[in-house]
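Trainee: Got a sequence here, can you build the structure:
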Amino acid sequence: MYLNKRCFFSFALLFGFFLLGNTAFAQSAKKDKKPVVVFVTGDHEYSGEETLPIIAAELEKNYGMKTIVLKAYPGPNSENDIPGLEALKDADLAVFYLRWRQLPKEQLAHIDAYLKTKKPLMGFRTTTHAFNYPKGNENEKWNAFGEFALNSPPGWGGAAKHTHYGHTSSTDVTVIPDQAKNPILTGVTTPFHARSWLYRVLPDYPTKGSTLLLTGKAVNPEHAAIENPVAWTGTNSFGAKIFMTTLGHPDDFKIESFQRLVINAIHWELGMKIPKWKGKMDINVQYREAK
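Mentor: Have a look, this model is predicted:
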C-alpha cells in the first residue's frame, strides 16, 4: 500500500512538472510566434502591388514578422481574381490596397470570414472604393466595404460626396494637434508634402468614433477645396481595430515620415510596441494612370 501511494505521488509530481513544462513551452512558443501580415493588392492605378511588397520585405527583414503578398491575377487591372485569399485565415493583420474589384463570391467569402474574426485591418487610398459590383448584383453590398470595414465613405461619389480635388493637385499633410503624442505618429515629422491629390471624405466620414491623426490641405486644387483627414484609426462595424489612410500614391512611399507612419500603424494594429526605426526604405515605384 505504501509503495502504491509512493508511486502515485511520484506520478502526480512528474505529471505536474509535465503540465508546467508544456504550459511554459506553449507560452514561449506563443511569445516567439511571428505575427502574420497578409497584404491584398489590386488597384489599377497606384502600383500597390509594387510598393506594399517592399513594406512586406522590410517587416520580415527588420521587424520580425511573417508576410504574405497577394496580387490581382494576371495583372493589377484584372478585377475578378486575387488568388490565395485563403491565407487570410492565418493572418493576424490584413492590409488592403484595392480599387473597384469584382471578385467572385468564393473569394469574397475569405474576406468575409476574416472580417468576422474581428482581427485588425489596414487600408490605403482607393480601398475606400475597393469593390464595384453593378446594381442588383448579389455582391453589391461589398461596394460599401470602405464604410463597414474601414470607417470611410461607402464607395466613390454618390450621397457620400466622396471625391478629390484634381490629379494635378497635391497635399500638404500635418498632424491633428491633439494627436501629437499618439504612438502611431512617433517619428512622423510634419508638415510633409504628399503627391496624392486630396480625397474629400467630409462631412460624414470617417464614421463617428474614429480618431483623426493627420489632416491634408490641397495644394493647387482644380476646384474649391477644404481640409480633410488623411489618416485615422477606429473600430469598424465588426468590432475590429482599423487604420485607414487616403494617401498612397507611389511617390508618398518615398517619404520617410509616411514610411514610419505605415510601420508604426502595423505594429499598433498588432498590439505591439512601436519599434525603433530601422531606417528609410528605398521605394522607387512609378505611378500608373488608371485605365
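Trainee: When you work out contacts or count neighbours from here on, use the C-alpha atoms and nothing else.
Mentor: Will do.
Trainee: all strands of this protein, in order?
Mentor: Taking DSSP state E as the test, the strands found in the chain are 36-42, 66-70, 93-98, 121-124, 163-164, 170-175, 192-194, 199-200, 211-219, 228-235, 241-245.
Trainee: same for the fifth one, what does it pack against?
Mentor: The criterion is 3 or more CA pairs under 8 Å, 6 or more residues apart in numbering; DSSP states H and E, and the helices and strands that strand 163-164 contacts are strand 199-200.
Trainee: can you map out the helices along the chain?
Mentor: Here the chain has its helices, by DSSP state H, at 2-32, 48-62, 105-116, 145-150, 256-269.
Trainee: Mind putting the ones you listed into JSON lines with distance to N77?
Mentor: Listed next are the helices of the chain as JSON lines, based on distance: least, CA to CA, whole Å:
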{"stretch": "helix 2-32", "distance to N77": "39"}
{"stretch": "helix 48-62", "distance to N77": "11"}
{"stretch": "helix 105-116", "distance to N77": "17"}
{"stretch": "helix 145-150", "distance to N77": "19"}
{"stretch": "helix 256-269", "distance to N77": "25"}
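Trainee: will you turn these into a markdown table that also has distance to P221 and mean neighbour count?
Mentor: Formatted as a markdown table, those follow (distance: least, CA to CA, whole Å; neighbours: other CA atoms under 10 Å):
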| stretch | distance to P221 | mean neighbour count |
| --- | --- | --- |
| helix 2-32 | 49 | 11 |
| helix 48-62 | 24 | 18 |
| helix 105-116 | 36 | 16 |
| helix 145-150 | 24 | 24 |
| helix 256-269 | 22 | 21 |
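Trainee: F192 is nearest to which of those helices?
Mentor: helix 256-269 (7.6 Å; CA to CA).
Trainee: Look at K278 and say how many residues are nearby.
Mentor: 11 (other CA atoms under 10 Å).
Trainee: list the contacts for it?
Mentor: The contact partners of K278, by CA atoms under 8 Å, 6 or more residues apart in numbering, come to N62.
Trainee: ok, it to I263 distance?
Mentor: 10 Å (CA to CA, to the nearest Å).
Trainee: before we move on, the earlier item: so which of the helices of the chain comes closest to A180?
Mentor: When those are compared (using CA to CA), the closest one is helix 256-269, at 12.7 Å.
Trainee: how far off strand 93-98 does that closest one point, in degrees?
Mentor: 130 degrees (axes from the mean of the first three to the mean of the last three CA atoms, to 10 degrees).
Trainee: between helix 256-269 and strand 36-42, how many degrees?
Mentor: For helix 256-269 against strand 36-42, the angle by the same axes, to 10 degrees is 130 degrees.
Trainee: relative to helix 48-62, how tilted is helix 256-269?
Mentor: Interaxial angle of helix 256-269 relative to helix 48-62 (the same axes, to 10 degrees): 70 degrees.
Trainee: before we go on, could you also do this sequence so I can check it against the first one:
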Amino acid sequence: MKQFLLSLLAASGLMAADHVVYEPAGAAKGKHIVLLSGDEEYRSEESMPMLGKILSQRHGFKCTVLFSLGEDGTIVPTNGASLSHPEALDSADAIVMLLRFRHWDEATSKKFEAAVNRGVPIIALRTSTHAFSGYAKDSPFAVWNWNNATGGWGKKFLGETWVSHWGKHKFEATKGIIEAANANHPVLRGVSDLFGNTDVYEAAPPADAVILARGQILQGMTADTPPASYKKATAAKVEQDVNTPMMPVAWLRVVKNDAGTENKILATTMGAATDLTNEGLRRLVVNGVFWGLGQEVPEKADVSIVGDYQPTMYGFGGFQKGLKPEGFELAK
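Mentor: The predicted model follows:
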C-alpha cells in the first residue's frame, strides 16, 4: 500500500523526483545503465547526467542517474550516507560511477552489492578508487572502506585505492598517452587527444590489468603546456622522475566477485566533470559501456553533448547549491 501511494504521489507531481531517467532515443538497446553520482569534489552530480544523456539519446540505452540528497530534496554531494532511489540498481545491466567516501545504509549497500554480484560491468571514474569510507567496524560493509587493510572495494575491484596526488593538485594537468601495446583494444576505438585539467593520481594496478593509457604530468593546466620533469618518491619510497614511468590513468580488468560471477571493469583516475569536456575521455567511457555489455564497440562512438554542459570547476565546497534531480531532465 505504501509503495502504491508513493507511486500515485509521484505520478501526480506532488512528490519531487529524487532521480532522473533518460529513456532511449531511436533504436533501443534493451539495456539499463545506472549512473551513480556522489562525491564532494569532482562534480559527478553534473557529469553523470551528461553521460546519461549521451548514452540514452546517442546510443539507445535506458539510463537512470542517482544522487546524494539533503533532507530538502536538493543535491548535496557532501551527504555521504545518501543515494537516491537505490531500487534502480535492481535492474541495472551496467554501472557508471564516480563516488567518494560513501557510507550508505544497509539496504542501499545490499542493493549495490547484489548488482555487483550479478556480474554487471562497472565503469569507475576518478575517486571511485576510494568510493567508500566510514562504515562502522561491525558493519558487513566495513571491508569496503578505502583504508581497510585490504585496500577496500576500490582495491578489490578496480585494482587500486587512494594513494596520492602524483601530479600537483590544481597546478599540473594530465595528458593521456595511449599504451602502445594495447592501442588496438576496442575500448580505445576513436579515442585520441586525452586531456583533463585534474592531476595524475599515483596508481599501481595489478598485473592482470590491461593498461589503456598513462598520464603525462604537464607543467600547467592547459593541454599546450610541456611535460613536467622533477623527482618524486612513490608510496613504496622509490624515487623517480614523475613522468618516467608514467602512472596508469585508464585500465581494464575482469574480476571474480564474492558470488563467483565476473565483473568487467573499466577504471580511470581521470573523470572530473571538467575532464569530461574532453571528447576522447567521453568516448573512452561510452566505449567501456559497450565493451562491458559484450556489445560491438562503435568505430567512433557519437559522444556529442546533448543540450548544454558547462561544468563547475572542481574543489571542495564549491558545488552548486539548490540543484534538484528534476533540473537535469531532458528538455521537452
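Trainee: Would you report the TM-score computed for these chains?
Mentor: The TM-score (TM-score structural alignment, normalised by the length of structure 1) is 0.80; 251 aligned residues with a CA RMSD of 2.0 Å.
Trainee: Please name whichever of the helices of structure 1 is nearest to V175 of structure 1.
Mentor: helix 256-269 (11.4 Å).
Trainee: So which bit of structure 2 is the closest one matched to?
Mentor: The aligned range for helix 256-269 of structure 1 in structure 2 is 279-292, by TM-score structural alignment.
Trainee: Enumerate every residue touching the spatially most central residue of structure 1.
Mentor: Residue closest to the average C-alpha location in structure 1 (CA atoms, centre = their mean): M122, at 1.7 Å. Shown in contact with M122 of structure 1 (CA under 8 Å, 6+ apart): L93, A94, V95, F96, L150, I242, F243, M244, I266.
Trainee: Disregarding residues adjacent in the polypeptide, which is nearest to R100 of structure 2?
Mentor: In this structure, R100 of structure 2 finds its nearest non-sequential neighbour in A131, 4.1 Å apart by CA to CA, 6 or more residues apart in numbering.
Trainee: Tell me which residue of structure 1 lines up with the one you found.
Mentor: By TM-score structural alignment, A131 of structure 2 lines up with A130.
Trainee: check contacts around that match.
Mentor: Y97, L98, R99, W100, R101, N143, F145, G146, G155 are the contacts of A130 of structure 1 under CA under 8 Å, 6+ apart.
Trainee: Of the residues you listed, which is the most crowded?
Mentor: L98 (28 neighbours).
Trainee: For it, give me its contacts.
Mentor: For L98 of structure 1, the contacting residues are V40, T41, G42, D43, F124, T126, T127, H129, A130, F131, by CA under 8 Å, 6+ apart.
Trainee: if you set the cut-off to 7 Å instead, what comes out?
Mentor: Residues in contact with L98 of structure 1, defined by CA atoms under 7 Å, 6 or more residues apart in numbering, are T41, G42, D43, T126, T127, A130.
Trainee: Can you add distance to N77 of structure 1 and give those residues back as JSON lines?
Mentor: Formatted as JSON lines, these follow (distance: CA to CA, whole Å):
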{"residue": "T41", "distance to N77 of structure 1": "11"}
{"residue": "G42", "distance to N77 of structure 1": "7"}
{"residue": "D43", "distance to N77 of structure 1": "7"}
{"residue": "T126", "distance to N77 of structure 1": "14"}
{"residue": "T127", "distance to N77 of structure 1": "15"}
{"residue": "A130", "distance to N77 of structure 1": "13"}
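Trainee: Out of the residues you listed, which comes closest to G234 of structure 1?
Mentor: Using CA to CA, those come closest to G234 of structure 1 at T127, 15.9 Å.
Trainee: so which of the helices of structure 1 gets nearest S169 of structure 1?
Mentor: Using CA to CA, the nearest of these to S169 of structure 1 is helix 256-269, at 18.5 Å.
Trainee: which residue packs closest to I217 of structure 2, ignoring adjacent ones?
Mentor: Nearest one to I217 of structure 2, counting by CA to CA, 6+ apart, is T174 at 5.1 Å.
Trainee: Tell me how far the one you found lies from I305 of structure 2.
Mentor: Distance of T174 of structure 2 to I305 of structure 2, computed by CA to CA: 22 Å.
Trainee: Between those two, tell me which one has more neighbours.
Mentor: T174 (28 against 16).
Trainee: Trace that one over to structure 1, please.
Mentor: In structure 1, the residue matched to T174 of structure 2 (TM-score structural alignment) is T171.
Trainee: for its match, what are its contacts?
Mentor: T171 of structure 1 neighbours (CA under 7 Å, 6+ apart): H193, A194, R195, S196, W197, L198, G216, K217, A218, V219.
Trainee: need the strands of structure 1 in a markdown table with distance to S28 of structure 1, can you?
Mentor: A markdown table is the format used below for the strands of structure 1 (distance: least, CA to CA, whole Å):
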| stretch | distance to S28 of structure 1 |
| --- | --- |
| strand 36-42 | 17 |
| strand 66-70 | 18 |
| strand 93-98 | 21 |
| strand 121-124 | 26 |
| strand 163-164 | 49 |
| strand 170-175 | 39 |
| strand 192-194 | 42 |
| strand 199-200 | 45 |
| strand 211-219 | 34 |
| strand 228-235 | 30 |
| strand 241-245 | 26 |
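Trainee: Show me the one of the ones you listed that comes nearest P76 of structure 1.
Mentor: strand 36-42 (4.9 Å).
Trainee: Tally up the residues packed near the spatially closest residue to T235 of structure 1 that is not a sequence neighbour, please.
Mentor: The spatially closest residue to T235 of structure 1, leaving aside those adjacent along the chain, is K241, at 4.7 Å (CA to CA, 6+ apart). Counted by other CA under 10 Å, the residues lying close to K241 of structure 1 total 22.
Trainee: Can you say which of the helices of structure 1 is nearest to V285 of structure 1?
Mentor: Here helix 48-62 is closest among the helices of structure 1 (CA to CA), at 6.6 Å.
Trainee: Output the contacting helices and strands for that closest one.
Mentor: strand 36-42, strand 66-70 (3 or more CA pairs under 7 Å, 6 or more residues apart in numbering; DSSP states H and E).
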